[in-house]
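*Asks:* structure here, sequence nowhere to be found:
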């Protein structure tokens, strides 16, 4: 999980529009959020709870937005997560 978080952090940190995406937040806050979000997702997959998964996504979306992240942040971050998974995990995983 840690190397996936790092891949997402690196991907987003290299963007020219990063500050527009994360608002007045620090890059450290973005990275901390990625780590926390990954932990929530891991737990929802581990317990195989669709409700927990859905509620976590909704909570993350609202929380990030309330802390000044742009709505455009979410598709960019999701694309980075998908890329990290596709580039670092085998199809079996």
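*Replies:* Looks like it arrived, so ask away. The structure presented is a predicted model; accordingly, all values stated were derived computationally and were not measured. Numbering: from 1, shown residues only.

*Asks:* please count neighbours and contacts with C-alpha atoms only from this point.
*Replies:* Fine.

*Asks:* name the SS class of residue 90, please.
*Replies:* Secondary structure, DSSP: H, G, I helix; E, B strand; the rest coil: residue 90 is coil.

*Asks:* quick check: the gap between it and residue 11.
*Replies:* From residue 90 over to residue 11 the distance is 20 Å, taken as CA to CA, to the nearest Å.

*Asks:* okay, these two: which has more neighbours?
*Replies:* Taking other CA atoms under 10 Å, residue 90 and residue 11 do not tie; residue 11 has more neighbours (17 against 8).

*Asks:* and the comparison structure, right after this:
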């Protein structure tokens, strides 16, 4: 699959409602704290993120939540695809395992299911399912285009 195919499928995602985005924004710090606590308890955490990368992982979780908040506020499929591709490239170069992404996305979805209203969870879940389904594509594109320039977004 090529980047163009990612864009085509990303364009099918529907921006969450103002109410759902507001709930996400209000709970963002708690969600990040829960995520960090959850991931730090994993016995395989160093295998997932690489030795000495726990603080970087926590930064990623904070950045991820804030980025997704911006996606929910003003959804631009091109920015989503370009940013996720950049993240895969950047963290791959820091020895994060390709399996980290599935573990992270599963954790986010589990946390959201328990901490967000059903309406909000239902509206943001498609973004996470899309990310999860496309992990192999992002991994492949990141591997084959480590030095490729990103778009000018």
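*Replies:* Yep, it's here. What you see is a predicted model; the values in this text were computed from it and never measured.

*Asks:* and the strands in structure 2, which stretches?
*Replies:* For structure 2, strands defined by DSSP state E do not occur.

*Asks:* what's the longest helix in it?
*Replies:* In structure 2, taking DSSP state H as the definition, the longest helix is helix 18-40.

*Asks:* give the other helices and strands that that helix contacts.
*Replies:* helix 54-73, helix 99-115, helix 118-133 (3 or more CA pairs under 8 Å, 6 or more residues apart in numbering; DSSP states H and E).

*Asks:* take the ones you listed and lay them out in a markdown table including mean neighbour count and distance to residue 4 of structure 2.
*Replies:* Output for the helices and strands packed on helix 18-40 of structure 2, formatted as a markdown table (neighbours: other CA atoms under 10 Å; distance: least, CA to CA, whole Å):
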| stretch | mean neighbour count | distance to residue 4 of structure 2 |
| --- | --- | --- |
| helix 54-73 | 17 | 19 |
| helix 99-115 | 16 | 21 |
| helix 118-133 | 17 | 15 |
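
*Asks:* in TSV: those helices, plus distance to residue 86 of structure 2.
*Replies:* Shown next, in TSV, are those (distance: least, CA to CA, whole Å):
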stretch	distance to residue 86 of structure 2
helix 54-73	12
helix 99-115	13
helix 118-133	14
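
*Asks:* out of those, the one nearest residue 34 of structure 2 is which?
*Replies:* Across the helices and strands packed on helix 18-40 of structure 2, residue 34 of structure 2 has its closest neighbour in helix 99-115 (7.2 Å, CA to CA).

*Asks:* where in structure 1 does the closest one fall?
*Replies:* Structural correspondence for helix 99-115 of structure 2: residues 72-88 of structure 1, per TM-score structural alignment.

*Asks:* off-centre distance for the matching stretch?
*Replies:* 8 Å (CA atoms, centre = their mean, to the nearest Å).

*Asks:* repeat for stretch 40-60 of structure 1
*Replies:* Averaging C-alpha positions (CA atoms, centre = their mean) puts stretch 40-60 of structure 1 13 Å from its chain's average.

*Asks:* residue range for it in structure 2?
*Replies:* Stretch 40-60 of structure 1 maps onto residues 67-87 of structure 2, going by TM-score structural alignment.

*Asks:* quick check: end-to-end length of stretch 60-76 of structure 1?
*Replies:* End-to-end distance for stretch 60-76 of structure 1: 15 Å, by CA to CA.

*Asks:* can you name the residues in contact with that stretch?
*Replies:* 20, 21, 22, 23, 24, 25, 37 (CA atoms under 8 Å, 6 or more residues apart in numbering).

*Asks:* do stretch 18-26 of structure 2 as well
*Replies:* By CA under 8 Å, 6+ apart, the list of residues contacting stretch 18-26 of structure 2 from outside reads 69, 72, 73, 116, 119, 120, 123.

*Asks:* no further queries at this time; thank you.
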